[in-house]
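Visitor: Please find the sequence and the predicted model below.
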Amino acid sequence: MIKMHSDFSSKESLQVTFTPDAIELLNRLKVQGSLVVHISDGCCDGTVPNCYLQDEFYSDSNDVVVYNEPPVKVLIPKATIDRFKNNLVIDVHDKNVAGFSLEVALDKRFYIRSE
């Protein structure tokens, strides 16, 4: 698993971990370019991670980078960070595959859990 710690003034730290399945899927997707995984706090997306090409994703000042190991960045809105404990795990499943995220074309879907 890949792990990275990020420090925030409002939270001591958040460790982002990718499962082996998530790493494999990211490796398949990164051939298209650098990636952004965005965890939304919106009503439509909930907290489902959506993966986009970095060149096609526009963020605002509400998003915080919690993981940045090229070619992948993970962003979370400031207001959402406190929903997670100290460890955010990004995994993959193949259930209810729908949405605008890049992995949907491969019949996969990222999901998160907090540990």
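Guide: Sure thing, it's come through.
Visitor: contacts and neighbour counts: CA atoms only from here.
Guide: OK.
Visitor: who does the one helix or strand residue 51 maps to touch, helix- and strand-wise?
Guide: Secondary structure assignment for residue 51, by DSSP states H and E: strand 49-53. Applying 3 or more C-alpha pairs under 8 Å, 6 or more residues apart in numbering; DSSP states H and E, we find strand 49-53 packed against strand 35-39, strand 109-114.
Visitor: wait, is residue 55 part of a helix?
Guide: Yes. Counting by DSSP: H, G, I helix; E, B strand; the rest coil, residue 55 falls inside a helix.
Visitor: and the comparison structure, right after this:
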Amino acid sequence: MMERVAVTPAAAELIRSLRGTHGPLMFHQSGGCCDGSSPMCYLEGEFRTGSSDVLLASLRVDGVDEPVTFWMSRSQFELWRHTHLTVDVVPGRGSGFSLEAPEGVRFLIRSRLLTPEELTALG
């Protein structure tokens, strides 16, 4: 089944660690201020989503009991709807709002254009 969002092995490892420390997690991609287009990792439900947000994926990460939800602001999704997103992690301090900030690393998004077949499969 085609998914809009994936995670790298390094991101999965960090997600498992953060899950073990903090509990269930979620991501939100706003495209706004702070780290701009960096995905922000929060405790599940800590960032309030609503009608201005789109649930892109409920990611299954090995070693994590519950799915990790990945949200994006609707206005950002309208610009990025044709892309596949991969959550990765790199050295360096990101936003103070995201759970990984104290770890000396930050999540980032790598993207590629969806193929016509993938776009059709995603509807």
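Guide: All right, it came through fine. Bear in mind that the values here come from a model prediction, so they are computed numbers and not experimental data.
Visitor: thinking again about what came up before, tabulate the helices and strands packed on strand 49-53 of the first structure (a markdown table), appending distance to residue 21 of the first structure.
Guide: Below are those laid out as a markdown table (distance: least, C-alpha to C-alpha, whole Å):
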| stretch | distance to residue 21 of the first structure |
| --- | --- |
| strand 35-39 | 15 |
| strand 109-114 | 10 |
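Visitor: right, so of those, which gets closest to residue 3 of the first structure?
Guide: Closest approach to residue 3 of the first structure among those is made by strand 109-114 (13.7 Å; C-alpha to C-alpha).
Visitor: Residues contacting that closest one, please?
Guide: 22, 47-50, 84-98, 101, 103 (C-alpha atoms under 8 Å, 6 or more residues apart in numbering).
Visitor: And for stretch 92-102 of the second structure?
Guide: 14, 18, 34-35, 40-43, 103-107.
Visitor: so how far does stretch 3-14 of the second structure reach from one end to the other?
Guide: The first and last residues of stretch 3-14 of the second structure sit 21 Å apart, counting by C-alpha to C-alpha, to the nearest Å.
Visitor: now do stretch 33-52 of the second structure
Guide: End-to-end distance of stretch 33-52 of the second structure (C-alpha to C-alpha): 17 Å.
Visitor: centre of the chain versus that stretch, how much separation?
Guide: 9 Å (C-alpha atoms, centre = their mean, to the nearest Å).
Visitor: just stretch 8-16 of the first structure next, same as before
Guide: Its chain's average C-alpha position is 15 Å from that of stretch 8-16 of the first structure, according to C-alpha atoms, centre = their mean.
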